[in-house]
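# heads up, no residue letters with this:
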């Protein structure tokens, strides 16, 4: 059970914080309700004597909304909160006293600094992966982080990261190790379309992480929630996307064959 709890913590994030009044005094007994596209239904929490609340084991993603209510105070809504893998999003919610039923919506940037851990990591969300110009696979993504150097063996798809050997990285898919037990290379190249977030733990790794001398590659896949969604991918190429930078005359003069392009094989497909 302990191992399962550690694995769940590394695949999810959390939102926690404190509810205070305008003078900074903690407010116990507040009803805090969390909703978002990654949740099924909503979650509720009643603040402690110190005004604290916490929602653990949340799926990573954007668009979480926090609603804080207490009789005699204005209802406050905090929108567009972001949950990242293995990180705690910590916020402070301030309530104002009122004699009327009022509602306040707070528009502010989601906290990006985790004040509960010293771990150093690099995280890519699914939106970021879809927007960057690189090969859409795990090998291309891992070679983009600081300190990563490809070994040049595409069939093995290994890299040296932060000075470690090609066997120094631990790869995890939803908490399950995916290293080959014989060579310790990654056993599969997981389709990036299923990634919700990928985290590279590069320093101050937690004690529950073993078998890694340099980096832990933590892949979290997409899951269901309140919002119905799907994904469609397509690949296209054509003559308009192909251009030879060396003319046919120049290639003939130096005695080389023209490079093959995808359209040369279209009749065979």
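Right, received. Where do you want to start? Because the structure is a prediction, the values reported are computed rather than measured.
# From here on, just use CA atoms for contacts and neighbour counts.
Fine.
# how deep is residue 235 tucked in, by neighbour count?
Using other CA atoms under 10 Å, the number of residues around residue 235 comes to 4.
# quick one, what contacts it?
By CA atoms under 8 Å, 6 or more residues apart in numbering, residue 235 lies in contact with nothing.
# Can you tell me the SS state at it?
coil (DSSP: H, G, I helix; E, B strand; the rest coil).
# Please name the residues that touch residue 68.
By CA under 8 Å, 6+ apart, the contact list for residue 68 reads 30, 31, 32, 33, 75, 76, 77, 93.
# Number of residues surrounding the closest residue to residue 97 other than its chain neighbours?
Nearest residue to residue 97, sequence neighbours excluded (CA to CA, 6 or more residues apart in numbering): residue 73, at 4.2 Å. Counted by other CA under 10 Å, the residues lying close to residue 73 total 20.
# dump the residue contacts of residue 73.
Residue 73 touches 95, 96, 97, 98, 99, 101, counting by CA under 8 Å, 6+ apart.
# Just the ones in helices from the contacts of residue 68, please.
Counting by DSSP state H, no part of the contacts of residue 68 is found in helices.
# returning to that earlier point: can you pick the most crowded of the contacts of residue 73?
residue 95 (24 neighbours).
# Mind putting the contacts of residue 73 into TSV with secondary structure and distance to residue 178?
Below are the contacts of residue 73 laid out as TSV (DSSP: H, G, I helix; E, B strand; the rest coil; distance: CA to CA, whole Å):
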residue	secondary structure	distance to residue 178
95	strand	47
96	coil	51
97	strand	53
98	coil	55
99	coil	58
101	coil	53
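# Let's have those residues in CSV, adding distance to residue 184.
Shown next, in CSV, are the contacts of residue 73 (distance: CA to CA, whole Å):
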residue, distance to residue 184
95, 53
96, 56
97, 59
98, 61
99, 64
101, 60
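# and which of the residues you listed is nearest to residue 110?
Distance ranking of the contacts of residue 73 against residue 110, using CA to CA, places residue 95 first at 18.2 Å.
# ok, that closest one to residue 22 distance?
The spacing between residue 95 and residue 22, counted by CA to CA, to the nearest Å, is 6 Å.
# Check residue 150 too.
Residue 150 sits at a distance of 54 Å from residue 22 (criterion: CA to CA).
# The structure to be compared is supplied as follows:
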């Protein structure tokens, strides 16, 4: 019975970290310390999604550590409060699919009303995973042409910008006007690249065209993550590459979009 209880405790302790490995989720973890570098237990950690305003409140454990539950992708602000110390605020933390971001907080002596604010705009180095990936977020989709055949926008069009991509079967213009194209990543076969949407497999990246149900609606895509080598075990059954699409989670503001396709036949 004691063995079973111990295993259950270990399972729940690791659940947040394991869930963060989902391609459509991420997590933030770290340690809170004082000026002498001693860990600070009992500190309040608040993690807020800047797009939706959703906030997650945590408390550091006896080792001064905290780990968030799985979080939707986006930009976050982390605030740490503890009586006797200045409030630490770190903003601009960008979470990409499957990433576990470490954010340690060395607190300064002072009052809670005093604030130390830091912007985390520098690139985050992933030290927890060895896979070779390339992320394309919705900023790329807003600013680059993604029109394929029949004047339909396809999320897959930006595969052609990825390192290691080899076009196989373009019809029409070889960049963005073909009605159909095949995909090879890192020298793999055209039917060896698999698609995932929010962690669910839905077919191979071959013969892309707007009539295929394997083309996700571009307005639903928040991020496209292309994994070309050193996959984790969950991707072990493909030999070419993996394409992970993550859906948008929405924001706290009403918004929409429109586009126009213009081709001047006088040129």
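Here it is on my side, so go on. Quick caveat, the model's predicted, so the values are computed rather than measured.
# Any idea what the TM-score is?
Once superposed, the chains reach a TM-score of 0.78 (TM-score structural alignment, normalised by the length of structure 2), with 236 aligned residues with a CA RMSD of 2.7 Å.
# On the three-state scheme, residue 27 of structure 2 is what?
Following three-state DSSP, the label given to residue 27 of structure 2 is strand.
# Likewise for residue 10 of structure 1?
Look at residue 10 of structure 1: counting by three-state DSSP, its state is helix.
# ok so, going back, looking only at neighbour counts, state which of residue 150 and residue 22 of structure 1 leads.
Higher neighbour count among residue 150 of structure 1 and residue 22: residue 150, with 17 against 11, using other CA under 10 Å.
# Counterpart of the more buried one over in structure 2?
Under the alignment (TM-score structural alignment), residue 150 of structure 1 maps onto residue 167 of structure 2.
# Please list all residues in contact with its match.
By CA under 8 Å, 6+ apart, the contact set of residue 167 of structure 2 is 160, 181, 182, 183, 184.
# and what of residue 9 of structure 1?
If you count contacts by CA under 8 Å, 6+ apart, then residue 9 of structure 1 has 57, 86 around it.
# Kindly report the same for residue 111 of structure 1.
Neighbours of residue 111 of structure 1 in contact, by CA under 8 Å, 6+ apart: 81, 82, 89, 90, 91.
# one step back: now the counterpart of the residue nearest to residue 97 of structure 1 in structure 2: how far from residue 99 of structure 2?
Aligning on TM-score structural alignment places residue 73 of structure 1 opposite residue 85 in structure 2. Plainly put, residue 85 of structure 2 is 30 Å away from residue 99 of structure 2 if you go by CA to CA.
# Using the three-state scheme, assign the nearest residue to residue 82 of structure 1 once chain neighbours are set aside.
Nearest non-adjacent residue to residue 82 of structure 1, counting by CA to CA, 6+ apart: residue 62, 4.6 Å away. Classification of residue 62 of structure 1 using three-state DSSP returns strand.
# Tell me which residues touch residue 62 of structure 1, please.
36, 37, 80, 81, 82, 83.
# Repeat that for residue 112 of structure 1.
Residues near residue 112 of structure 1 by CA under 8 Å, 6+ apart: residue 89.
# What helix or strand is it located in?
Counting by DSSP states H and E, no helix or strand carries residue 112 of structure 1.
# roughly how far apart are it and residue 217 of structure 1?
Residue 112 of structure 1 sits 20 Å away from residue 217 of structure 1, going by CA to CA.
# what's the matching residue for residue 105 of structure 2 over in structure 1?
So residue 105 of structure 2 corresponds to residue 93, using TM-score structural alignment.
# should've said residue 234 of structure 2
By TM-score structural alignment, residue 234 of structure 2 lines up with residue 208.
# just checking, its match touches residue 6?
Yes. Applying CA atoms under 8 Å, one finds residue 208 of structure 1 in contact with residue 6, separated by 6.9 Å.
# Looking at these two, which has the bigger crowd around it?
Taking neighbours as other CA under 10 Å, residue 208 of structure 1 and residue 6 compare with residue 6 leading, 15 against 10.
# What distance do you get for that one to residue 170 of structure 1?
From residue 6 of structure 1 over to residue 170 of structure 1 the distance is 15 Å, taken as CA to CA.
# try residue 46 of structure 1
Relative to residue 170 of structure 1, residue 46 of structure 1 is positioned 39 Å away (CA to CA).
# Looking at those two, which is more packed in?
Taking neighbours as other CA under 10 Å, residue 46 of structure 1 and residue 170 compare with residue 170 leading, 23 against 18.
# aligned partner of that one in structure 2?
Per TM-score structural alignment, residue 170 of structure 1 is aligned with residue 194.
# Please identify which helix or strand holds that match.
Applying DSSP H and E as the criterion places residue 194 of structure 2 in strand 193-197.
# quick one: that strand to structure 1 mean distance?
Here strand 193-197 of structure 2, set against structure 1 after superposition, deviates by a mean of 0.7 Å using mean CA distance after the TM-score superposition for structure 1.
# Can you give me the distance of the aligned partner of residue 50 of structure 2 in structure 1 to residue 74 of structure 1?
Taking TM-score structural alignment, the alignment pairs residue 50 of structure 2 with residue 37 from structure 1. Per CA to CA, residue 37 of structure 1 is found 25 Å from residue 74 of structure 1.
# Give the aligned equivalent of residue 24 of structure 2 in structure 1.
Residue pairing (TM-score structural alignment): residue 24 of structure 2 is matched to residue 11 of structure 1.
# Let me see the contact set for its match.
Contacts of residue 11 of structure 1 (CA under 8 Å, 6+ apart): 59, 85, 86, 174, 175, 218, 219, 220.
# Out of the residues you listed, the closest to residue 196 of structure 1 would be?
Taking CA to CA as the measure, residue 220 is the one of the contacts of residue 11 of structure 1 closest to residue 196 of structure 1, at 5.7 Å.
# ok, residue 99 of structure 1 touching residue 72?
Yes. At 6.3 Å, residue 99 of structure 1 counts as touching residue 72 under the criterion of CA under 8 Å.
# My read is that residue 111 of structure 2 contacts residue 81, right?
No. Using CA under 8 Å, residue 111 of structure 2 is not in contact with residue 81; the gap is 9.6 Å.
# shared neighbours, those two?
Contact criterion CA under 8 Å, 6+ apart; residues shared by residue 111 of structure 2 and residue 81: residue 87.
# Which parts of stretch 43-50 of structure 1 count as buried, going by neighbours?
Along stretch 43-50 of structure 1, these residues count as buried under the neighbour rule (16 or more other CA atoms under 10 Å): 44, 45, 46, 47.
# Sketch out the helices for the stretch 101-250 of structure 2, chain order is fine.
Counting by DSSP state H, counting those that start in this stretch, one finds helices in the stretch 101-250 of structure 2 at the ranges 138-143.
# Alright, calling it a day.
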